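> sequence? don't have it. structure:
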C-alpha cells in the first residue's frame, strides 16, 4: 500500500477538549510511527475521569494513571489481562484524567513490519482489529507511555485529509463491568477493520 504523502500533525488544541468530542473526531485520523508503519483509526472508546467508573483515573492519580492527568496530547499505554498493551490519547483539560482508547486501525503502510510483529495474523484485517492487536502490530508498549503525540518523536497522530464519518456508529463500550451502559464507543460503519460490530 502507498505511504502517506500529505499529513498534518494534530495540534495540542485538538486533544484539549472533552473526550466525548475528541473520540469521534479521531475516526479516520492516522496513527503513524517513525519506522513507516501507519494505520487509519476506525474504532475508539472515550473514558472520562471522575465521571466514569470504568476509567482507570476514576479513583484519582496513581503511578499507573499519572500520564492520564498530564497534558493533553500524550499517549497513555497500559498493560491489561497480564499480557496485552493498549494505547490511548490523553484529552484535556490537564488534571481531568480523560483519555480515548484506540480500539482498531485499518493498516495503510508498513504492513510487512506489522506482519512480522503479528505472525499469527492471517490477513490485513487481523493485524489491527482490536486494541491489543494494534499495539502488537505497531510495536507500542510501555516504552511509549507518556509519549508526546504532538511532538511525534516515535509515534504521532496525523490528519491526511480524510474527514471523520458524518454519522459514525455509536454504541456502548466493550468488555466492561462498570459503566457498561455508557454509549461512548464510536466506529466507522463501513469499515471491515472494526473489532466488533
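Everything's here; your move. Keep in mind that this is a model prediction, so the values were computed, not measured.
> can we go C-alpha only for contacts and neighbour counts from here?
Fine.
> after the helix or strand encompassing residue 102 comes which helix or strand?
Using DSSP states H and E, residue 102 maps to strand 98-109. Tracing the chain past strand 98-109, the next element assigned as helix or strand by DSSP H and E is helix 111-117.
> Can you show me the helices along this protein?
Using DSSP state H, the helices of the chain run over 12-15, 19-26, 111-117, 124-127, 131-137.
> mind putting those in CSV, distance to residue 181 and mean neighbour count included?
Output for the helices of the chain, formatted as CSV (distance: least, Cα to Cα, whole Å; neighbours: other Cα atoms under 10 Å):
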stretch, distance to residue 181, mean neighbour count
helix 12-15, 25, 18
helix 19-26, 15, 22
helix 111-117, 34, 17
helix 124-127, 27, 21
helix 131-137, 20, 24
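> For the strand holding residue 102, what is the distance to the chain centroid?
What separates the centre of strand 98-109 from the centre of its chain is 4 Å, taken as Cα atoms, centre = their mean, to the nearest Å.
> Could I get the helices of the chain in CSV, plus columns for distance to residue 96?
Output for these, formatted as CSV (distance: least, Cα to Cα, whole Å):
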stretch, distance to residue 96
helix 12-15, 12
helix 19-26, 10
helix 111-117, 34
helix 124-127, 32
helix 131-137, 23
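> counting contacts, what elements does the strand holding residue 102 pack onto?
When contacts are defined as 3 or more Cα pairs under 8 Å, 6 or more residues apart in numbering; DSSP states H and E, strand 98-109 sits against helix 19-26, strand 38-48, strand 84-91, helix 124-127, helix 131-137.
> Just give me the neighbour total for residue 5.
The number of residues packed around residue 5, counting by other Cα atoms under 10 Å, is 6.
> Please name the nearest non-neighbouring residue to the residue nearest the centre of the chain.
Most central in the chain under Cα atoms, centre = their mean is residue 102, positioned 2.1 Å from the mean C-alpha point. With Cα to Cα, 6 or more residues apart in numbering as the criterion, residue 102 has its nearest non-adjacent residue at 4.8 Å, and that residue is residue 44.
> Out of the helices and strands packed on strand 98-109, which is closest to residue 65?
strand 84-91 (10.6 Å; Cα to Cα).
> Neighbours of residue 160, how many?
16.
> show me what contacts residue 148?
Contacts for residue 148 (Cα atoms under 8 Å, 6 or more residues apart in numbering) come out as 73-75, 156.
> dropping in the other structure now:
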C-alpha cells in the first residue's frame, strides 16, 4: 500500500466545529473517509464508534457525569479526548455536541496515508518486527500509537487552524452503500447499540470482538 497524496481533490479542507456539534451517532458515519492529521502522520478513518449522553449510554465514559478524567468530553466540540486504558494503551476520541453535554466518537481504525515510515517505526518500536501496512492503525490503541497521541495531547483542538498540530480534513467519504453499522466492540453495557460504523471491505477495519466477562478465580 503506497502513501496517498493529500491533494485538493482528496479534500484538504479542515472540518469546522459545526461538523462536530451534532449527536455522536450522526457524526460517526460522517467521519469515515476523513483524514486525521497529526504532525507528519495522516490516516484515513475507516472505523469509528459513537458514544452517547450522560445518564443515557452506559457504555460512555460520561455516563456518570463529569470527572477530572473525562472533563474534555464536556468541553467544546471538535476537541480530542485521549484516555489511558488497561494500564498500557491510549485511545482517542473526538468530542461532539455543545459544551457541557459530554459525548464523542472513538477513533477505532484507519489507513495510514502519509508518514508511513514514522508510523511503522512507532508501532514496531521495541519489537524487532515489521508491521504490515494494514495493521499500522487497525484498532484504537494502534491508531493512537501510529499518530503519536498520548495523555499530553488530551484536549487538543482539531478545529483551530492557528494551532497547526491536529486537524480532520474533508478527505473522500465513501458512498452510503459502503458504510456498515453494528454493535460496539468489547462493551459490557449497551452492547446492542449499533453505533460502530466502518467501511465495508476495507482491510484496515479491526475485527469485531464481543465483551467477554472476566472470570473470578476460585480457590
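Yep, it's here. This one's a predicted model, so the numbers in the text were calculated from it and none came from an experiment.
> Quick check: TM-score for this pair?
Remark: TM-score between the superposed chains equals 0.95 [TM-score structural alignment, normalised by the length of structure 1]; 195 aligned residues with a Cα RMSD of 1.2 Å.
> Tell me which of the helices of structure 1 lies nearest to residue 189 of structure 1.
helix 19-26 (12.0 Å).
> Check how far that closest one sits from its aligned residues in structure 2, on average.
In the superposition against structure 2, helix 19-26 of structure 1 averages 0.4 Å from its aligned positions (mean Cα distance after the TM-score superposition for structure 1).
> elements contacting that helix?
Counting by 3+ Cα pairs under 8 Å, 6+ apart, helix 19-26 of structure 1 packs on strand 38-48, strand 98-109, strand 185-187.
> rewinding a little: residue 57 of structure 1 is nearest to which of the helices and strands packed on strand 98-109 of structure 1?
strand 38-48 (8.2 Å).
> for that closest one, packing partners?
helix 19-26, strand 30-33, strand 98-109, strand 185-187.
> Looking at the ones you listed, spot the one closest to residue 136 of structure 1.
strand 98-109 (11.8 Å).
> Would you mind getting the angle between the closest one and strand 84-91?
If you take axes from the mean of the first three to the mean of the last three Cα atoms, to 10 degrees, strand 98-109 of structure 1 sits at 120 degrees to strand 84-91.
> what span of structure 2 lines up against strand 98-109 of structure 1?
The alignment of strand 98-109 of structure 1 onto structure 2 (TM-score structural alignment) covers residues 103-114.
> Show me what counts as buried in that stretch.
For stretch 103-114 of structure 2, a neighbour-count test (16 or more other Cα atoms under 10 Å) marks 103-114 as buried.
> what does residue 69 of structure 2 align to in structure 1?
Using TM-score structural alignment, residue 69 of structure 2 lines up with residue 64 in structure 1.
> any idea how far residue 159 of structure 1 is from residue 55 of structure 1?
Look at residue 55 of structure 1 and residue 159 of structure 1: by Cα to Cα, to the nearest Å, they are 27 Å apart.
> possible to save the helices and strands packed on helix 19-26 of structure 1 as TSV with distance to residue 31 of structure 1?
Shown next, in TSV, are the helices and strands packed on helix 19-26 of structure 1 (distance: least, Cα to Cα, whole Å):
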stretch	distance to residue 31 of structure 1
strand 38-48	5
strand 98-109	8
strand 185-187	15
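> Out of these, which is closest to residue 15 of structure 1?
strand 98-109 (9.2 Å).
> With structure 2 overlaid, report how far the closest one is off on average.
Mean deviation for strand 98-109 of structure 1: 0.4 Å (mean Cα distance after the TM-score superposition for structure 1).
> Could you tell me the angle between that strand and helix 19-26?
Using the same axes, to 10 degrees: strand 98-109 of structure 1 against helix 19-26 is 10 degrees.
> if I pick the aligned residue in structure 1 for residue 205 of structure 2, what's in contact with it?
With TM-score structural alignment as the criterion, residue 205 of structure 2 lines up with residue 194 in structure 1. Contacts were defined as Cα under 8 Å, 6+ apart; by that measure residue 194 of structure 1 touches 42-43, 103-105, 129-130, 187-188.
> Mind putting these into CSV with distance to residue 118 of structure 1?
Formatted as CSV, the contacts of residue 194 of structure 1 follow (distance: Cα to Cα, whole Å):
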residue, distance to residue 118 of structure 1
42, 19
43, 20
103, 16
104, 15
105, 14
129, 12
130, 13
187, 23
188, 24
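> And residue 116 of structure 2, how far from residue 108 of structure 2?
18 Å.
> now swap in residue 145 of structure 2 and tell me
12 Å.
> Ok, residue 88 of structure 2 next?
Residue 88 of structure 2 is 16 Å from residue 108 of structure 2, by Cα to Cα.
> With residue 94 of structure 2 instead?
Taken as Cα to Cα, the span from residue 94 of structure 2 to residue 108 of structure 2 is 11 Å.
> Next up, the contacts around the corresponding residue of structure 1 for residue 82 of structure 2.
Aligned by TM-score structural alignment, residue 82 of structure 2 pairs with residue 77 of structure 1. Contact analysis of residue 77 of structure 1 by Cα under 8 Å, 6+ apart lists 85-88, 141-142, 144-146.
> Show me just the buried residues among these.
Buried, going by 16+ other Cα under 10 Å: 85-88, 141, 144-146, out of the contacts of residue 77 of structure 1.
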